[in-house]
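[1] Turn this into a model:
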Amino acid sequence: MKGHIFRRGCTCKRKKKCICGAKWAFVVDIGKDPLTGKRKQKTKSGFPSHEEAEAAATTLIYELSQGTYVEETDQTFNDFSKEWLTIYSESKEVKPGTIRVRLHEIGKLLPYFAQLKLKDITRKMYQDALNDLKDQGYSDSTRDGINQTGRMIFRKALELEVIKKDPTEFAYVKKDKKTIEQLEEEEVPKYLEKEELALFLETAKNYGLELDYLVFLILSYTGIRVGELVALKWKDIDFLNHTISITKTYYNPNNNTKNYQLVTPKTKKSRLKIVVDEMVISALQEHKEVQKKLMEQVGDVYYNKDFIFAKMERQHGYPIVIKTVQNRMARLLALAQELTPHSLRHTHTSLLAEAGVSLEQIMDRLGHTDDQITKNVYLHVTEEMKKEASQKFAELMRSLR
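    Below you'll find the predicted structure:
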């Protein structure tokens, strides 16, 4: 492997001692150009001494001999992040919503690194960026997401041999330590007690607008997500075996009725077949008859794509948008606006826990592999049950005196 060390730009020709202050450099053969067959060389200068230039050249030669040499590019973070996003979206089954999140997270890193070369971004620079985001008030979860996206970008750059070192390797998201009081008061998501749920469903049945009762009945009795509900089609209902299959979810960030997408569920575990009560099946059958009459009435105007929760007035047949479900619940719960349609998913969890269903079975029914919020609801309900059992035992013992 050929190479040599020299003073770059030295003007002290044929003099024993350099007095012009030229720095040391090296040039090393690094192989052949695959297109021309000509030899390729790597030159690096700026070394203050012959020894340092020699050491750097030796390191390069060693990397070449071991097959670990990486010729870093001058690609900027901004340019490579665009390239990465394309690779990311094409290499796996990624939903449009996830792409939007990744774009948002890249946008938070751009002010720090946009025009910097990837190879020039150091571990300290990356860690300082994460720390600055905390100082700006971004939440732990938001910074976790930004860091996750940053890691994926730099790891792909490392894999493609665009850089030698990953600046995110030892990075961490700085978080404030929770006090004992905060740990003891771990937030439990809002949900309805069974009496409140019964009253809510009764209100939806008597005072709800079109589809309200069926929407909230299914959300309550299955615990599925609103996007999964809106995407349901009649082929997903097994009237004989009383099951509902979850195979897709609805995506429409702009709430444009006609401009929607059906995408895969949130996770693989979210693909479910849920057994439901006879009451749910009966309500679905009744709605199917109503929908059938509407289709006969409007004829070809009906957008017939088999949707269960299809619009009954304007734009007949198109699936209702998620915003509609949120607005309808706000209307029915005017006195409890902190609740959302997702609260019914937590309500379903709490009622299953109260019925004695194990946490593992609940998470399986909801399509979770590991979800802290579900665990918090479950633990809250079971703790209350333990307290009640303790009180009943104490009352029993007192009655024996």
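
[2] rest of the way, CA atoms for contacts and neighbours
    OK.

[3] tell me which residues of stretch 379-395 are tucked away?
    Neighbour-count burial for stretch 379-395, counted by 16 or more other C-alpha atoms under 10 Å, picks out 379-382.

[4] Which of the residues you listed fall in helices?
    Judged by DSSP state H, the subset of the buried residues of stretch 379-395 located in helices is 379-382.

[5] Phe77: which of those residues is nearest?
    The nearest member of these to Phe77, counting by C-alpha to C-alpha, is Leu379 at 44.2 Å.

[6] Second input sequence below; structure requested for side-by-side comparison:
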Amino acid sequence: MAAVRLPLPRAIPNTPTRKKEKHIVTKEQMGKILERFPFGHSCYLPLLLAYRCGLRLGETFAITWEDINFEDKTLNINKQVQYNDKHWYFTDTKYKSDRVIDIDDFILNILKKYKTQQLKDKIYYGEHYTKLRVNDKKQINEIEGSEIHLVNIRENGTYIQPRVMQHCFRIIHYKLGYEKLDYHSLRHTHTTMLLSAGANIKAVQERLGHKKLDITLDVYTHVTDEMRKKTLEILNKNIN
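    Presented below is the predicted three-dimensional model:
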């Protein structure tokens, strides 16, 4: 390694950095999005879970009713779904970021409504209601394995796949005109709202399942001006 020369600090890489620009979803935009995908639509709950809970896409579509504690108002994030060999299957969370997060009253009430509706649907469809299962390969299917009770399902019990969000965002891009937004924008917006409101940075990191605090701190770039104003207010009020 004695002959290896390190690049100069001012050196420009041949391949540009592929770091994706982060975008915030405004309240007005979110209102329009939920107006287009209202309660009962297959995209409604996944949109809300990212926006109000900060979940990743794979985590959202892996939630079962057993993961939700209605009494303690908590959600246990312990797996995600991925696609391989023509199957959706359960796998560990990204960076093995299992966690239990608090859920607000609004989301809690929405989940209660969904659970009540699913119980009604199950009675209505009777023997024709689809029972989802997971086999020893952790694949989600309708034939073999232990029965599972996923939250994101259609009225007949079939699984709502994460790919539904591709169609959702095509509409958001080309019908609503919000071309720069994607599913991760909702998670990023959730983080930004918490930090802007003064939430503890370590608590936010744990809530999002970030591996390192630096990842969470990176979000500060979007709230710098607001943070500066709050810092100045603290200085004016508390330091003589």
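
[7] residues in contact with Phe170 of structure 1?
    Residues near Phe170 of structure 1 by C-alpha atoms under 8 Å, 6 or more residues apart in numbering: Arg123.

[8] Over to the one 5 residues further on?
    Residues in contact with Lys175 of structure 1 (C-alpha under 8 Å, 6+ apart) are Asp140.

[9] where does it land in three-state SS?
    Here Lys175 of structure 1 is recorded as coil under DSSP: H, G, I helix; E, B strand; the rest coil.

[10] what about it, distance to Lys268 of structure 1?
    30 Å (C-alpha to C-alpha, to the nearest Å).

[11] Apart from its neighbours in sequence, what residue is nearest the aligned partner of Thr26 of structure 2 in structure 1?
    Counting by TM-score structural alignment, Thr26 of structure 2 lines up with Glu193 in structure 1. Using C-alpha to C-alpha, 6 or more residues apart in numbering and skipping the chain neighbours, the partner closest in space to Glu193 of structure 1 is Thr347 (7.0 Å).

[12] What's the match for the one you found in structure 2?
    Per TM-score structural alignment, Thr347 of structure 1 is aligned with Thr189.

[13] so who does that match touch?
    23-25, 51.

[14] looking at it, Ile172 of structure 2 is touching Tyr178, isn't it?
    Yes: between Ile172 of structure 2 and Tyr178 there is a contact at 5.8 Å, judged by C-alpha atoms under 8 Å.

[15] between the two, which one's more packed in?
    Ile172 (21 against 16; other C-alpha atoms under 10 Å).

[16] Aligned counterpart of that one in structure 1, please.
    In structure 1, Ile172 of structure 2 lands on Leu332 (TM-score structural alignment).

[17] show me the contacts for its match.
    Applying C-alpha under 8 Å, 6+ apart, we find Leu332 of structure 1 in contact with 200, 203-204, 208.

[18] Return those of those that are likewise in contact in structure 2.
    Retained in structure 2 by both residues aligned by TM-score structural alignment, their matches' C-alpha atoms under 8 Å are the following of those: Phe200.

[19] From the contacts of Leu332 of structure 1, which land in helices?
    If you go by DSSP H, these have 200, 203-204 in helices.

[20] What subset of the residues you listed is buried?
    200, 204.

[21] What is the nearest of the ones in helices among the contacts of Leu332 of structure 1 to Ala355 of structure 1?
    Phe200 (19.9 Å).

[22] which residue sits closest to the closest one, ignoring its sequence neighbours?
    Going by C-alpha to C-alpha, 6+ apart, Phe200 of structure 1 has Leu332 as its nearest residue, at 7.4 Å.
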